[in-house]
Structures are given as C-alpha cells and as structure tokens.
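Q: Got a predicted model here, sequence first, then my questions.
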Amino acid sequence: MAIIQFPKGMKWGGTATASYQIEGATNEDGRGISIWDTFSKTPGRVVNGDNGDIACDSYHRYEEDVELMKELGIDVYRFSVAWPRIFPNGTGGEVNQKGLDYYHRLVDKLLENGIEPMCTLYHWDLPQALQDNGGWNNRETIDAFVNYAELMFKEFDGKIKHWLTLNEPWCISFLSNYIGVHAPGNRDLQLATQISHHLLVAHGRTVKKFREIGIEGQIGFAPNTTWLEPYSTRQEDIDACNREIGWYIEWFMDPVFKGTYPKFMLDWFKKKGVELEIQDGDMEDIHQPVDFLGINYYTGHIARYKENEGLLDWELVEMNYDRTDIGWPIFPEGFYNVLMRIKDSYGDIPIYITENGSCYNDEPENGRVRDSGRIHYLQQHLTALSRAIASGVNVKGYITWSLMDNFEWAEGYTMRFGIVHVNYRTLERTKKDSYYWYKQTIANNWFEK
C-alpha cells in the first residue's frame, strides 16, 4: 500500500454544483426563463422529458445542503448563479432583488460555517430573452454579461473572493451549437465557432471590469478538458489526437494566455469552411491576466486517425477500459497528461481542479449507498493529481463533481454524479460511501492506495 499525500494548504472543495441542476424554484421570486427551461420542455431533448423545475430543491433546502458540506469538512464550495434570477430578461430593467437575496443567504450561510464560496457567473442558464435576440452569437450578449457580472462583483465584494467567469466554454459553444445535444440545440459549426470567440471576449471584458472596479479577490475561468492518446506513432494518429485535445485546451486557453488562437486549429477550422470574425480590440480584451485557472476533467481514451464527415477525424479504439455508468472510459493517465500539457504550454498558472467526478447509479440499500466504483475513480484521479503536483504543476485545490445527484442536463435524472444520493420523489439526501471516504481524505490530507 502507498500513501498519497497532498501539500499542506491544499484546498478541498468537496463539492461543485450548478444552479439549474440543483436549485429548482424556476417559477419563484421573480426568476426569468432560461434556455434550459425552454430546451428541457421541448419534446425529445431530455431523457424522459425531465426538467429542472424542482431538481434537488436546493433553493429551499440550501441550509440542509450547507450542513452536509460542513460535516464533509470542505474548505470551498463552488456554485453558480442563475443569471435569470438576477436579470429576468438578461439585461436592462430592474434587478430582481429576491434573486440577489437568495444568493446572499447562501453565501452568508457558507461563511458562517467556515466554507469559502467560489462563484461561477455562467454555468449555461442563459436568459431566454437574450437567446431570442441571437444569444451568444449576438455581441450585445457580451455587454449584457459584463453588466450582470459587474452587479454581482459589487454586490458580493468582500464576501466572494474567488470568481469564475465561464464554465466549460467548449460545451457552451460546440456541444450546444454544433453537436446540438445541449441548449439551445443548434447544429452549425460556423455558428458554434463564432460563439466560442464571443464567449472569450465576454470572459476577457469581465476580467477587465473586475480589475477596473477593484474587487477584492481572484478571478479565472473553467474550461473542460479531455485527452486522446495516439494509438500509434504514426503522424496522422498523433495529429488527429492533438486536434481533439487542442479543440478543448489550446482553442480556449491560447487566446487568454498568449493573445492568439492556435494556428493548427485555425487551419483545421478553415479546412472545414469556418472562419472567425474578429473585431478590432477583441484579442486584446481576451488576453487579460487571470489569477487562476479552473480545470474540469472526466475522461479520455486511445484513438487513431479516421476520415469522417464534419470536424472530427479520429475514432476510438476499444481498449476495454472500465467505464462509468454514463459510458465514459476511466482514464486517469489523461488527467495527468492534461495538467502537464497546460504547465508546459502556459507556465505555473495556479490551478484549481473545479470538476472531476464519476457517474454511478447506485441506489440505497438499507439506508446505505455502496458506491465503491466512485471511490475507486476518486482514488485513481487523485493519484494522477498527486503525480502532477510532484511534477511541478501548481495545483491549489481540488473540487469534486458533485455534492449531490442532480439534473444531469440532457440525461435528465437518469445519471447520478453525487457523493450524496437524492431521492427525486421525496428529496431525501443520503450520504454515500464515497462521501465518508472523501471526508476522511480531506481530514487527513492523504489517502492510502
């Protein structure tokens, strides 16, 4: 057995959540409609026709949920704000004070219990009113986002000291507007690529606003990442895997850290008939220093070159890796490789792992949820994280996804990622075995493997 030890001062965030996935109360206290309200109620978009109207009802049960976090022993809780709770129509008009009041109650309860709030400004629930006007393809949405962010910064200055502008811009742009499985469900590569640029402009201008008004604290963003290991040393296999990784990493990180888009990806998009419209000043706006980088990682695989229609030019090679219940291969080596690639490309930027977790659909038996698969997944990925730290990656903290089972986007309530089980009929919370394992790991700052 080996002891996997973590550095002194490592911040443990037992939990990350997103507003639409847990809050419920979609029609209460002045909240406006989001694109996920619309999308989830469009037939055929979400498994079983599920939606977030109730979700985990955390809007009403936040005190109970904070108690779960306190017992877990976490240092930081990452949550997101529902933009349409603050500006029901996205921008303009009066601020919805009841929405602000809810987040003040949540943040105050966290601080009372010694838990540091980490706030994500945008975790996918765009106000429908803005989508009706073009959504992220309309540059007016950039201005609306900065306006919303400015209000939040001023409202919570001194309370929230870690901010994330965007969660998973790849999902906001490509998964939602090219692959089309998330809201708003478009299937247009040119549209998705242009939106990816507008998102980065929105991020950069928000960071500028944060600096201008002198907010106490730090700001960053949280891209999702993946890793494809080439099947062979053939250059075509290497290049195909590099493009897939670059679609997640370099496409969204190079503009922020280097002020340019990666040429190999620009060339690839151009080959597919896609060209970005970049306005004067955009790249300067994007290229703002951030205080830290959030990294989300779940899965990876072995792949080789294969000519396909559309953007992708690779195929997975089945290696009989274990898979989680959502079907994603368990590939902790990819986690290490992602972190090393980021260090090698961008230096010693402070990193928080803002999401890492697994789907296992274990149900309670005699009041206990025996999710040994999730514990094994966490052990594997925390070991990979320890390797990265030992190799010089500047990791400040680790946050697992998620506190509790919740509305899993297009999968509805069929997939469970939480370390706390939620009974969706009664809303009862049940701590899983993984909750207790993780609690012990946090308390020790190490685990045995």
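A: Alright, I've got the coordinates.
Q: okay, CA-based contacts and neighbour counts for the rest of this
A: Noted.
Q: Let me see the ranges of the strands in the stretch 251-400 of the chain.
A: 292-305, 314-316, 351-355, 395-401 (DSSP state E, counting those that start in this stretch).
Q: Just give the nearest non-adjacent residue to Trp446, would you?
A: Gln5 (4.4 Å; C-alpha to C-alpha, 6 or more residues apart in numbering).
Q: Ala443 is in contact with that neighbour, correct?
A: No - shown here, Gln5 and Ala443 do not form a contact pair, counting by C-alpha atoms under 8 Å, at 11.9 Å.
Q: who wins for proximity to Glu116 among the strands of the stretch 251-400 of the chain?
A: strand 395-401 (12.2 Å; C-alpha to C-alpha).
Q: from the middle of its chain, how far away would the helix or strand that that closest one is followed by be?
A: Going down the chain from strand 395-401, the next helix or strand is strand 420-422, by DSSP states H and E. Centre-to-centre, strand 420-422 and its host chain are 20 Å apart (C-alpha atoms, centre = their mean, to the nearest Å).
Q: which other residues reach strand 420-422?
A: Applying C-alpha atoms under 8 Å, 6 or more residues apart in numbering, the contact partners of strand 420-422 are 56, 363-364, 369, 403-406, 428-432, 435.
Q: So which residues of the stretch 51-200 of the chain form strands?
A: Under DSSP E, counting those that start in this stretch, the stretch 51-200 of the chain gives strands at 76-80, 116-122, 162-167.
Q: Presented hereafter is structure B, for comparison with structure A:
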Amino acid sequence: MLVGADHEAVRRRRSTALHGNMAITTWIWTTIGLLALCHSSVAYTKFPEGFTFGVATAAHQIEGAWNVSGKSENVWDRLSHSRPEMIIDGTNGDVACESYYRYQEDVEELEYLGVDFYRFSLSWARILPTGRIDQINPDGIRYYNDLLNALAEKNIEPLVTLFHWDLPQTLQDLGGWANPKMIDYFRDYSDVCFREFGDRIKSWITFNEPYEICEDAYGDDKKAPAIDSHGVGNYLCSDNLLKSHAESYHLYNEKYRPTQNGRIMISINSIWYEPSDPSNEEQVALAEVANQFKFGWFAHPIFTAEGGYPAVMVENVARQSAAEGLNKPRLEQFDEYWIQRIKGTSDFLGINHYTTHLITGAGLDPLAKSPSWLKDIGAVTTMEVGGDSASEWLRVVPTGFANLLRWCKSSYNDPPIYITENGFSDRGTLLDYGRISYFDAYLSEILNVIYDDGVKVLGYTAWTLMDNFEWRAGFSERFGFYHVNITDPARPRTAKLSAEYYKQLIANRELPQDARFKDPAVRK
C-alpha cells in the first residue's frame, strides 16, 4: 500500500502512527500501572473453586520409538540426525524418555501428583506416516487409545494438542507450513484424530506456540525444519497456520461438537515486552508494538472483534517492504472471507508464558537480520532483567506474567484463559528450590490478577512432567518434576522436591507454606 509513496509521505505517516500508538499504549500502561498499585495488601494463597491443575508434555520430547511400529520420520528426527551439531549436547529424540513403552509409568506419576488433567500431544507421523490420510497407522491409533484408556482409569482428563512442532518430513518435503496445501492436510489429520479419539478427549488444542513454528522454524533456524527464510517464510507460515487452525475448529464445531461436546482452542506463547523506562513514551509505544508482533500476531485474528493481523504489524511490514523495493508487502492482511473465517475460532485463550524482556528504544536490534520479523518491529530489546535460569532466554520476572494477563483481558474482551505452559529450567538437581520459587512467584501473580483484576484464569499447566528432550537444548536444560537419567538405558525417573510441592499445592488448592520447600540458603 506504500508503493509509490514519497519518503516525506512515509515519514509523516510513520510519525502519525507512532503518536497514535503512544496515546493508546500510554493509556494501557497507565491502566496496568494503576491496577498494580491498587492491589490489596492481602497475600493470596487459595485458588478459586473449580480452578484446575495439570502438567504438559509433547510427543517428540518424551515418546522415543522414533522409527518403530509404523511411525515415519518427522522434521526433528531429520534435523537431529542430519545436523547433530545443532543440538547443544548431541542428543536426540530417538529414545527420549521412552514413554512409548513406559506410558503406564507416566500415568502413575500423574496420579501421584494428583493432577486434574494431562496435556500431551499426538504425533502426526505416528498416526499418518505419509502425513496424508491415504495411510492410517493402526499401531499409532492403538498407542494413543491405550494412553487415553489408562488416563480414564485414573480419572485424569486429557488435554490434547494436535500439533506440537513435529511435522512429518514427507509434508516438509512439499514445503511444510509455507505450502497452502497444508490447510487441507491439517484438516484431514484433525478429522482422523477427532473421529478416533474424540469420545474420550473433551479438550483440544490445535497448535502449540504458533510463533515458534513460524518465526523460529521458517523465519530463523532455531527450530526444525530450520528454514531461515527470515521476513518471508515466517509470514507465509502464519497465513497457512491460522487458516489451518480455523478449518480444524470449524470441522470440530460442525461435525463433532454436537455429539462429542468438547472444546477446542489454540495455545499462543509470548515473551512479555515491557519498556525499560516506563516513563519513556517511545519505549512504552514500542513495547506495545512488540507485544502485538509477538502475541497479537496470532491472537488478534482470533480474539478481536475486527479480526485480521494487528494494524501496526501490517503497516510496519508494508513500510519495510517498500523500503526494500518490493512491489507487495511481505505480510498482507487476510481478505474478508478469511478474516471472518478465522475470527472467534477458539473457545478459550491458551497462554504459554515463561519470561519477560525489556524494550530499550527504537532502531535495529543487534540480532535482527534483513529482512526479518525483528527488524519489522523496529525496537531494540534486552534480556537483562530478573533472575537467571539454565536457559539464556528465560529470566524470572513474575510481575511480567501478571501484566501480560491484564493486557490480554483488556486487549481481547476479557476472555476465559488457560495457562497451557509455564515452567523453569535448571541443570537437573533433585532439590530444585529455584523451580519451586519460580512456581510459587508466578502462581502468586495469577492469584493477584484473578482476585484483584478479575482476569478469568481457569486453569494452570506446569511444564513439564519429566525432564525431556528440550529441542535444540537437548537434555542440557531440565524442566521436569521428575529427573530422568538418560545415561541409563532404563530411563529411571526420580521425583524432585518440586514434585512434592506441586502435589501439596494440588491437594490443598493452596500455595504451600511448608518450610521444606524454601531454599535453606534463603531461610538463613
């Protein structure tokens, strides 16, 4: 839309847009600040009646059995085998936690914790080895039926993710999520899953963390398939992914919901961006832009009344595309059919959140490629905030979580929210006081926004049940309640102190006050 505009017209438009963003975001940040200041002095510990707790895993990270019983290769199998140097510790998902063979033990661990639900994902390549419905693998169907039946015996509800990053390699060979045919393939895959398992699954998630799928896998090489088509492939991916999500939602809504009576949603992940200096209007405006680019990229088309990509995102990419000499923007707004088709296609807002980063000013971030999603934002970021974890990207900033939840309430018309992932990484200690402290602080902020701000958080999912294959970090970063010894072929699991913390939390529906969960160094 900016092709042919002179530079002065572009400058004037950018200035006007920035001032508009400042006015809106200054109001948002003022509101968030006032809400935080207006909190009562009560230290909330008790969760509301009906609040539910669970844990999450993902198929490729725990199942193993990568090439047995009819399962085909997926993109993470291909990456870890063909480019092993990309995995920090040289491990892979070939065996992982061996949950394909030891799912009964996993269910026993879940029963011990006392969880209300178990969030796990289905392996597309295990169910449909070609990625298409021309071949349905009976062993894949049997495995997930056995797992579902084992959960039912323990009265543990399944919360099931259709896609958690492990695309069949056969479909990646056709272009993966950059190929519009994926809309049909994903709808067909969804149909098989709804038909085979929907009598026992009442809660579905279409996609886990679409940002990671599109930006880190197609706009960069941080995740498989590591295409690194920065500034181009990531936006092709988001178009097809959001359309695929909508088609899966409408399929369930029209064909399966009347008899299965379930619900279906999407889990959107986000680092929360805050201004380094809340009194700096430019930083405040840029933080809002960054949050729209990160969270709004996938939330705005589904959860707002107007639908479509956030306006600031479309405008920024158009401006950058024009400056690059392109005839059309690298990201274009959906047409009216798809705006309406995508809008409203989630029964709840699923949020995966771990950390907060800061905006320090306008300009080109040192990590930004050209073109790229990061360059399109036009802001410089820093991770220099909060406490450390074993993951470079994960800083402990509990108040950022509360601000994200308040922002979602105000931005998306007060939606019902499930926290579908939240967790902390260390190097594998059994006395994991850092993890307990993280959970305690982040859960405390959830209680604050529930009671003081009226945010409709209905449930919480901890990442993760056991130490597993953490993608390119391999087993070097541990997030589990159970330690897994990967040097032992038997893959023994050992409960950490955090497992006892979470067990007590769930049993009492209250933040534990037991002194044994406090780091002795802090107690002194």
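A: Yes, it's here. Predicted model, so just to flag it, every value in this text is computed and none were measured.
Q: Rebuild the strands of the stretch 251-400 of structure 1 as a markdown table, extending it with distance to Ser80 of structure 1 and mean neighbour count.
A: Formatted as a markdown table, the strands of the stretch 251-400 of structure 1 follow (distance: least, C-alpha to C-alpha, whole Å; neighbours: other C-alpha atoms under 10 Å):
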| stretch | distance to Ser80 of structure 1 | mean neighbour count |
| --- | --- | --- |
| strand 292-305 | 14 | 23 |
| strand 314-316 | 33 | 18 |
| strand 351-355 | 12 | 23 |
| strand 395-401 | 13 | 23 |
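Q: Let me have those strands in JSON lines, adding distance to Arg323 of structure 1 as columns.
A: JSON lines is the format used below for the strands of the stretch 251-400 of structure 1 (distance: least, C-alpha to C-alpha, whole Å):
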{"stretch": "strand 292-305", "distance to Arg323 of structure 1": "9"}
{"stretch": "strand 314-316", "distance to Arg323 of structure 1": "14"}
{"stretch": "strand 351-355", "distance to Arg323 of structure 1": "18"}
{"stretch": "strand 395-401", "distance to Arg323 of structure 1": "17"}
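Q: Quick one: closest of these to Ile249 of structure 1.
A: strand 292-305 (9.8 Å).
Q: which helices and strands sit right next to that closest one?
A: In terms of contacts (3 or more C-alpha pairs under 8 Å, 6 or more residues apart in numbering; DSSP states H and E), strand 292-305 of structure 1 is packed against strand 218-222, strand 224-230, helix 235-248, strand 314-316, helix 332-346, strand 351-355.
Q: I'd like these laid out as JSON lines, including distance to Glu67 of structure 1.
A: Shown next, in JSON lines, are these (distance: least, C-alpha to C-alpha, whole Å):
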{"stretch": "strand 218-222", "distance to Glu67 of structure 1": "26"}
{"stretch": "strand 224-230", "distance to Glu67 of structure 1": "29"}
{"stretch": "helix 235-248", "distance to Glu67 of structure 1": "35"}
{"stretch": "strand 314-316", "distance to Glu67 of structure 1": "42"}
{"stretch": "helix 332-346", "distance to Glu67 of structure 1": "31"}
{"stretch": "strand 351-355", "distance to Glu67 of structure 1": "21"}
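Q: Compare these and report which one is nearest to Gly24 of structure 1.
A: strand 351-355 (21.5 Å).
Q: Output the residue interval of structure 2 matched by that closest one.
A: Using TM-score structural alignment, strand 351-355 of structure 1 corresponds to residues 417-421 of structure 2.
Q: Could you find the residue nearest the spatial middle of structure 1?
A: Asn167 (4.2 Å; C-alpha atoms, centre = their mean).
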